[in-house]
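Visitor: got a sequence here, can you model it:
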Amino acid sequence: MIRTLLALDGALIRGALALVLAAEHDIRVVAEVDRGDDLDRALWTRLPDVAVVDADLIAGDTVAGAGPCPLLVLADPRRPRGLYDLLCARRAVGVLGNDVPPQRVVDGVRRLAKGEPLVDADLVVAALGSTGPLTGRETDVLDLAATGSPVNEIARRLSLSPGTVRNHLGRIKRKTGARTRIEAVRVAQNAGWI
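Guide: Predicted coordinates:
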C-alpha cells in the first residue's frame, strides 16, 4: 500500500484527486493539507511514502530540501519558476504539469514509490528558460502581492517583517522598472517570472 499525502490548494481539486487515488487498490491517502506551513508537519507526523504537492505551496519553503519521502510536484506549465531550484535541491522529486490527466498522477505516485524518476520534459525546458532578475524570495513576495495581499499578510505568510517585505517590493519595482506594485506584477507576469 502506497501511503500518500496530498498538499494542494483548493478543496475541490484536492478532494477529486483524493477520490481518484483512493479508487486504486494499492494507494491510500493518509493526509490532506491546503497550506504550505502545514506541509512540513504533516510529512513528519503522517510519514507518507509519496507526497503530491502543489508547486505554489513549497515555493521558497524549507520543505524543498527536506522531508522523509519523494515529492510529486504539480506545477503550472505557464509559471515554471522555482522548478529548477527544486530539481537541484532534492534527489527524490517528480514533476508534472498541474493540467495532466489524473491517471498520470496515479502513475507518478507509483513510479516515485518505486524510486523511479519522473520529470515532465516540457516543464524542465520551461524551468531552464525562466530566469529573470528577481531572487526567489522577491518572486515569493511578488506572487503574494499579485493576489492583492497587503504587506502585513505577505510578511506573515513568508515569516518576514513588514519592513523586509517593503524593502523587497522596492527592489522589485527597481528591477522591473515599475512605478507601482501593480505595474511590477504585470511586468513580471508578462515576462513569465511569476
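
Visitor: from now on I want contacts and neighbour counts done on CA atoms only, so please keep to that.
Guide: Noted.

Visitor: next up, the contacts around the residue nearest the centre of the chain.
Guide: Note on the chain: the residue nearest the mean C-alpha position is Ala55, at 1.5 Å, using C-alpha atoms, centre = their mean. By C-alpha atoms under 8 Å, 6 or more residues apart in numbering, the contact set of Ala55 is Val73, Leu74, Ala75, Asp76.

Visitor: ranking these by neighbours, who comes first?
Guide: Val73 (28 neighbours; other C-alpha atoms under 10 Å).

Visitor: gap between the residue nearest to the centre of the chain and Asn152?
Guide: As judged by C-alpha to C-alpha, to the nearest Å, Ala55 and Asn152 stand 23 Å apart.

Visitor: same for the longest helix belonging to the chain, what does it pack against?
Guide: If you go by DSSP state H, the chain has its longest helix at helix 162-176. Applying 3 or more C-alpha pairs under 8 Å, 6 or more residues apart in numbering; DSSP states H and E, one finds that helix 162-176 makes contact with helix 136-146, helix 151-158, helix 181-191.

Visitor: among the ones you listed, show me which one is buried the most.
Guide: Compared across those, helix 136-146 shows the largest average neighbour count, a mean of 20 (mean count of other C-alpha atoms under 10 Å).

Visitor: sorry, back to before: how about the residue nearest to the residue nearest to the centre of the chain when sequence neighbours are not counted, what does it touch?
Guide: Of all residues not flanking Ala55 in the chain, Ala75 sits nearest, at 5.1 Å (C-alpha to C-alpha, 6 or more residues apart in numbering). Counting by C-alpha under 8 Å, 6+ apart, Ala75 touches Asp54, Ala55, Asp56, Val95, Leu96, Gly97, Asn98.

Visitor: alongside the first, I'd like the structure of this one:
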Amino acid sequence: MTTLLIADDQTMVREALAALLGMESDFEVVAQCARGDEVLPAISKTRPDVALLDVDMPEPDGLSVAATLHKEFPRVKVIIVTTYGRPGWVKRALDAGVSGFMVKDAPVDHLADGIRRVMSGMSVIDPELVVESTMHGSSPLTARETDVLRTAADGASVDEVAATLHLSTGTVRNRLSSAIGKTNARNRADAARIAEENGWL
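Guide: Modelled structure (predicted):
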C-alpha cells in the first residue's frame, strides 16, 4: 500500500484528487494540506510514501516545500502536480529533488501510473513540460539577482529590499538593474513579471 499526502490550497481540487486516488486499491491518502506550512508537520506525523504538492500554495510555495522535504525527509517521494507548468519550474523542481512533475489536467489514471512509477524508482515529468522547459532554457538570473527581484516583486522599495536581505542599497540597485537587463524588461515590475511567467522566481 502506497500512502499519500496531498497539498493543494484549492479545497475542491484537493478533495477530488484524494477521492479519486483513494479509489485505487494500492493507494491510501493519509493527509491533506491547504498550505505549504502545514506539509512538514503532516509528513512528520503521517510519514507518507509520496507527497503530491501544488506549486502555487501560500506560505511557502510547493517548490520551496519540496526542497525542504528533500533535505528533512529524503525517503518521501515528491511529485509536483500543478495547473500549468512554467518552464523554469521544471528546473527548480528537479533542483529541489522532486521525483515527478505533472499537470492537473492529465487523466487521473495518468497520475496514478506516475505515482507507481515514482515508487518503483523512476522519475516522471510531463513530456510537454520538458519540451517547453528546453525551449525556454534556464533562468538568466543569478541566485542573488533572483532573491532581490523576488523581494522587490511585491512593490518593496530599494531601502526595504536592502533591509530585508541585509544588503546595501547600492547592491540592491545594481542587482535590480542587472535583472532588468537580463530579462529585457522596461523596469523592475516588468522584470518581476517576466521572471514569474517563466518560473524563475
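
Visitor: fetch the TM-score of the aligned pair.
Guide: Once superposed, the chains reach a TM-score of 0.72 (TM-score structural alignment, normalised by the length of structure 1), with 185 aligned residues with a C-alpha RMSD of 3.6 Å.

Visitor: structure 2: strands as residue ranges?
Guide: 2-7, 27-33, 50-53, 77-82, 100-103, 124-125 (DSSP state E).

Visitor: distance from the last one to the middle of the chain?
Guide: If I follow you right, that is strand 124-125 of structure 2. Strand 124-125 of structure 2 sits 14 Å away from the centroid of its parent chain (C-alpha atoms, centre = their mean, to the nearest Å).

Visitor: so what does that strand touch, helix or strand wise?
Guide: Strand 124-125 of structure 2 packs on strand 100-103, helix 108-119, going by 3+ C-alpha pairs under 8 Å, 6+ apart.

Visitor: and for the longest one?
Guide: Strand 27-33 of structure 2 sits against strand 2-7, helix 11-22, helix 39-46, with contacts defined as 3+ C-alpha pairs under 8 Å, 6+ apart.

Visitor: average offset between that strand and structure 1?
Guide: For strand 27-33 of structure 2, the mean deviation from structure 1 after alignment is 1.0 Å (mean C-alpha distance after the TM-score superposition for structure 1).

Visitor: show me how far that strand is from its chain's centre.
Guide: With C-alpha atoms, centre = their mean, you get 19 Å for strand 27-33 of structure 2.

Visitor: identify the residues contacting that strand?
Guide: 1-9, 14, 18, 21-22, 39, 42-43, 46, 48.

Visitor: among these, the buried ones, what's the PyMOL command?
Guide: Entered in PyMOL, the line below selects the buried ones among those, by 16 or more other C-alpha atoms under 10 Å:
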select buried, resi 3+4+5+6+7+8+9+14+18+21+22+39+42+43+48
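
Visitor: mind listing what Thr180 of structure 1 touches?
Guide: Thr180 of structure 1 touches Lys173, counting by C-alpha under 8 Å, 6+ apart.

Visitor: rerun that using 6 Å as the cut-off
Guide: With C-alpha atoms under 6 Å, 6 or more residues apart in numbering as the criterion, no residue contacts Thr180 of structure 1.

Visitor: buried set for stretch 103-120 of structure 2?
Guide: Buried, per 16+ other C-alpha under 10 Å, within stretch 103-120 of structure 2: Val103, Lys104, Leu111, Ala112, Gly114, Ile115, Arg116, Val118, Met119.

Visitor: next, give me the two most distant ones among those residues.
Guide: Lys104 and Met119 (19.4 Å; C-alpha to C-alpha).

Visitor: just give me the match in structure 1 for Ala189 of structure 2.
Guide: Mapped onto structure 1 by TM-score structural alignment, Ala189 of structure 2 lines up with Ile182.

Visitor: against Val141 of structure 1, how distant is its match?
Guide: In terms of C-alpha to C-alpha, Ile182 of structure 1 sits 13 Å off from Val141 of structure 1.

Visitor: closest one to Gly170 of structure 2 among the helices and strands packed on strand 124-125 of structure 2?
Guide: Using C-alpha to C-alpha, these put strand 100-103 closest to Gly170 of structure 2, at 38.5 Å.
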